[in-house]
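Enquirer: sequence plus predicted model, see below.
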Amino acid sequence: MNSLLLPVPPQFSFQECLWFLDRNYDDCLHEVRENSVLKLLSVNEKPSLVEIKRLDEYLQIEVILGEIDEEKICHFVSEWFDLERDLIPFYQLLAFDEDLKYMVSDYHGLRLLGIPDLFEALCWSIIGQQINLSFAYKLKRRLTETYGEKQTYQNTDFYLFPKAEIIASLAVEELKNMQFSTRKAEYLIEIARHFSEGLLSKTMLESLSTDEAIKKLVAIRGIGEWTANYALMKSLKRLECVTYGDVGLYNALNSLKNFPKKPLRKDLDTFFEAFKDWEAYTVFYLWRSLAVKNKAIQ
């Protein structure tokens, strides 16, 4: 077993991040334990199982199985936990808002937990459209366990999200048999074909402005404004993205700011003006506010 050390920045709470990764949802792509998280990574096109723990001012990454490439593994973990970000400017903005300033202390060190794989981020956002999170996680598990690569460690199976070329080769009926709607099945296959045929990639979007990236994404069937903003926020860490139309966001604003359940776009834009360049983090912390942490697991 090989151990890598990745320095962590100030304003980083591994426990806050672990709790958000769990939240009692059945995520098939990582396993949260008491003080660590295990995840199967794709490293140089080969699976690599890692366990991540906090060790003083570092994240300790134990490579349990598979390919060892320190640079790529550390890059993935850094991107996943958004470790390159200085959160002080964001916390300064929160401190000016009477209704949200409690977040600075209550959620201190929580990072915008990403989905570095753009294909996975887009698929996940489509899977979650118009259904509750619990069912979305069930669909994701069925898809991943059927078509994703697997490694077994200590009698537990760990999976990689299915590759685009595999999803692209499926028939709609195969996904419908997993309880995907016809439209969602079509959307997933269509997006997978864009990736497998080289029509879309993370590298392509990284070279575009956020507005240009959104336009490119929404031109694809099945991707609307919410999906595009979610994927750019989670995969490319475009912090100016707002998930307009997001029920969770609207519920949080209703609870904390007394917004109507369906706020006007102009009112949302006015609110987010106070958090310019930190809109995505504001959305993420508002999502966090919806979940009450059990004190027994803090």
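Expert: Cool, the structure landed.
Enquirer: when you work out contacts or count neighbours from here on, use the C-alpha atoms and nothing else.
Expert: Will do.
Enquirer: so where do the helices sit in the stretch 101-250 of the chain?
Expert: 102-106, 118-127, 133-147, 164-168, 172-176, 182-196, 202-206, 210-218, 225-235, 247-257 (DSSP state H, counting those that start in this stretch).
Enquirer: nearest to Arg33 among these would be which one?
Expert: helix 133-147 (18.5 Å; C-alpha to C-alpha).
Enquirer: flag every buried residue along the closest one.
Expert: For helix 133-147, the neighbour count (16 or more other C-alpha atoms under 10 Å) marks Ala136, Tyr137, Lys138, Leu139, Lys140, Arg141, Leu143, Thr144, Glu145, Tyr147 as buried.
Enquirer: show me what it is packed up against.
Expert: Secondary-structure packing of helix 133-147 (3 or more C-alpha pairs under 8 Å, 6 or more residues apart in numbering; DSSP states H and E): helix 118-127.
Enquirer: ok, back up a step: in JSON lines, list the helices of the stretch 101-250 of the chain along with distance to Glu67.
Expert: Below are these laid out as JSON lines (distance: least, C-alpha to C-alpha, whole Å):
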{"stretch": "helix 102-106", "distance to Glu67": "38"}
{"stretch": "helix 118-127", "distance to Glu67": "21"}
{"stretch": "helix 133-147", "distance to Glu67": "21"}
{"stretch": "helix 164-168", "distance to Glu67": "21"}
{"stretch": "helix 172-176", "distance to Glu67": "31"}
{"stretch": "helix 182-196", "distance to Glu67": "24"}
{"stretch": "helix 202-206", "distance to Glu67": "23"}
{"stretch": "helix 210-218", "distance to Glu67": "33"}
{"stretch": "helix 225-235", "distance to Glu67": "23"}
{"stretch": "helix 247-257", "distance to Glu67": "38"}
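Enquirer: deepest of those, which one?
Expert: Neighbour counts (mean count of other C-alpha atoms under 10 Å) averaged over each of those peak at helix 225-235, with a mean of 24.
Enquirer: so which elements touch that one?
Expert: Against helix 225-235 (3+ C-alpha pairs under 8 Å, 6+ apart) you get helix 118-127, helix 210-218.
Enquirer: ok, which of those comes nearest Met178?
Expert: Closest among the helices and strands packed on helix 225-235, using C-alpha to C-alpha: helix 118-127, at 11.8 Å.
Enquirer: relative to the whole chain's centre, how far out is the closest one?
Expert: Helix 118-127 sits 9 Å away from the centroid of its parent chain (C-alpha atoms, centre = their mean, to the nearest Å).
Enquirer: cool, and stretch 98-113?
Expert: With C-alpha atoms, centre = their mean, you get 18 Å for stretch 98-113.
Enquirer: which residues are contacting that stretch?
Expert: 10-14, 16-17, 21, 80-83, 87, 91, 94-95, 234, 256-257, 281, 284-285 (C-alpha atoms under 8 Å, 6 or more residues apart in numbering).
Enquirer: this is the comparison structure:
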Amino acid sequence: MRFTISLPANYRLQDVQAFHSRDAESVAEEVRPERIRKGMLLDDVAVALTLHLSPAAAECEADADCPQPLPASLQQRIRDAALNMLGLRIDPQAFLDFARDDAMLGPLVLANPGLRIVQSATVFEALTWAIIGQQINLPFAIALRRTFILQAGRQHSSGLWCYPEAAGAARLSAEDLTSRKFSRAKAETLLRFAALVASGELRLEQAADNSIDEISKALLAVKGIGPWTVNYGLLRGYGYADCSLHGDVAIRAALQRLLGEDSKPDMARTERILQQYQPHRTMAAAHLWASLHGRPNESA
């Protein structure tokens, strides 16, 4: 399967490459200056998706371990994954127009007008990554993510590992993860979430009867999943434009720097500050992260 995605003017390839190359020992991603290759399970099919990158377009090539032609539903999931990985769900222009004259974020926005939110390939990947990354540092979270892929995923015929789906993760036991440095609480939350998705009890697909608000409420009802995890999952999984990351330590650190204060604002105050940027709080978060790191990459 081959298709082309046009890229907008002044597209920042470096942000996309930085996000997908966070793990220097990655088993499911290969990132080079001219291409990104990603392994993932989609509808229980091992897919290796290659994005050949140029300033104007991404030439996309999907190699699926299944008989051809691919079902239309799988083709659509592959296209969706490519759009997510390229960060094309949120147009940054809307936030640029909204915040260019803002006293606090205006200078950040004008300095990085093309900044985008790069997403995980699938919603399930984004939410499991959010669970894995809760309350630990980035290098440790990356190592646990790699372990999760090797435990629950599957190798593509090319040798690239594929990020798992819910069914594969739900087959694991807590001991499969705790024996590999996962905390008991993190392992149980991850497997509880996977089991609910695999059974169909927790629906992640947006639909007329399953809005973002309803998905958020259902996620918050899962033991071990809190507001930060939900908002981060909405941001990286759905490309939702109005996520409030007031519980994120890096966001609070960025605000402390911008405000010139001696300590980070607490979560309640951070939430109030971010409310000024509704309905664009996701892009506000991206610019706050970038003010610390030079790119929209958070601490976990």
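Expert: That came through, no problem. As the structure is a prediction and not an experimental result, all values here were calculated from the model.
Enquirer: TM-score of the superposition?
Expert: Laid over one another, the chains give 0.84 as their TM-score (TM-score structural alignment, normalised by the length of the first structure), with 289 aligned residues with a C-alpha RMSD of 2.7 Å.
Enquirer: ok, back up a step: got TSV for the helices and strands packed on helix 225-235 of the first structure, with distance to Asp27 of the first structure too?
Expert: Formatted as TSV, those follow (distance: least, C-alpha to C-alpha, whole Å):
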stretch	distance to Asp27 of the first structure
helix 118-127	11
helix 210-218	26
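Enquirer: of all those, which lies closest to Ala164 of the first structure?
Expert: Closest among those, using C-alpha to C-alpha: helix 118-127, at 7.2 Å.
Enquirer: what about the closest one, how far off from the second structure?
Expert: Compared with the second structure after the fit, helix 118-127 of the first structure shows a mean deviation of 1.8 Å (mean C-alpha distance after the TM-score superposition for the first structure).
Enquirer: so that helix aligns onto which residues of the second structure?
Expert: Alignment of helix 118-127 of the first structure against the second structure: residues 123-132, by TM-score structural alignment.
Enquirer: contacts for that stretch, please.
Expert: 119-120, 141, 144-145, 163-166, 186, 189-190, 204, 225, 229-230, 232-233, 236-238, 300.
Enquirer: at 7 Å what do you get?
Expert: Here stretch 123-132 of the second structure makes contact (C-alpha atoms under 7 Å, 6 or more residues apart in numbering) with 120, 141, 144-145, 165, 186, 190, 229, 232-233, 236-238.
Enquirer: what residue in the second structure is paired with Leu290 of the first structure?
Expert: Aligned partner of Leu290 of the first structure by TM-score structural alignment: Leu292.
Enquirer: so what's the residue count around that match?
Expert: When neighbours are defined as other C-alpha atoms under 10 Å, Leu292 of the second structure has 17 of them.
Enquirer: now it, nearest residue through space, not along the chain?
Expert: Nearest residue to Leu292 of the second structure, sequence neighbours excluded (C-alpha to C-alpha, 6 or more residues apart in numbering): Ala254, at 6.2 Å.
Enquirer: what's near enough to touch the one you found?
Expert: Ala254 of the second structure touches Leu288, Trp289, Ser291, Leu292, counting by C-alpha under 7 Å, 6+ apart.
Enquirer: out of the residues you listed, who's the most crowded?
Expert: Going by other C-alpha under 10 Å, Leu288 tops these with 27 neighbours.
Enquirer: so it is in contact with Ile251, correct?
Expert: Yes. The criterion here is C-alpha atoms under 7 Å, and Leu288 of the second structure meets it with Ile251 at 6.0 Å.
Enquirer: sorry, back to before: out of the helices of the stretch 101-250 of the first structure, nearest to Lys266 of the first structure?
Expert: helix 247-257 (13.7 Å).
Enquirer: and that closest one, how far from the second structure on average?
Expert: Helix 247-257 of the first structure sits 1.5 Å off on average (mean C-alpha distance after the TM-score superposition for the first structure).
Enquirer: which residue numbers in the second structure does that helix align to?
Expert: Taking TM-score structural alignment, helix 247-257 of the first structure hits residues 249-259 over in the second structure.
Enquirer: how far is the matching stretch from where the chain is centred?
Expert: For stretch 249-259 of the second structure, the distance to the chain centre is 21 Å (C-alpha atoms, centre = their mean).
Enquirer: and the contacts of stretch 263-273 of the first structure?
Expert: Under C-alpha under 7 Å, 6+ apart, the answer for stretch 263-273 of the first structure is Glu279.
Enquirer: just the buried residues of the contacts of stretch 98-113 of the first structure.
Expert: In those, the ones that pass as buried (16+ other C-alpha under 10 Å) are 11-14, 16-17, 21, 80-83, 87, 91, 94, 234, 281, 284-285.
Enquirer: nearest to Ser211 of the second structure, of the contacts of stretch 123-132 of the second structure?
Expert: Using C-alpha to C-alpha, the contacts of stretch 123-132 of the second structure come closest to Ser211 of the second structure at Tyr238, 11.4 Å.
Enquirer: what does that closest one align to in the first structure?
Expert: Per TM-score structural alignment, Tyr238 of the second structure is aligned with Leu236.
Enquirer: tell me how far its match lies from Pro10 of the first structure.
Expert: According to C-alpha to C-alpha, to the nearest Å, Leu236 of the first structure and Pro10 of the first structure sit 22 Å apart.
Enquirer: try His108 of the first structure
Expert: 10 Å.
Enquirer: ok, now which ones touch the closest residue to Ala9 of the second structure other than its chain neighbours?
Expert: Excluding its sequence neighbours, the residue lying closest to Ala9 of the second structure (C-alpha to C-alpha, 6+ apart) is Ala56, at 7.3 Å. Ala56 of the second structure sits next to Ser6, Leu7, Pro8 when contact means C-alpha under 7 Å, 6+ apart.
Enquirer: same check, this time on Leu65 of the first structure
Expert: Ser48, Leu49.
Enquirer: secondary structure element for it?
Expert: Using DSSP states H and E, Leu65 of the first structure sits in strand 58-66.
Enquirer: that strand vs the second structure, mean deviation?
Expert: Counting by mean C-alpha distance after the TM-score superposition for the first structure, strand 58-66 of the first structure comes out at 3.1 Å.
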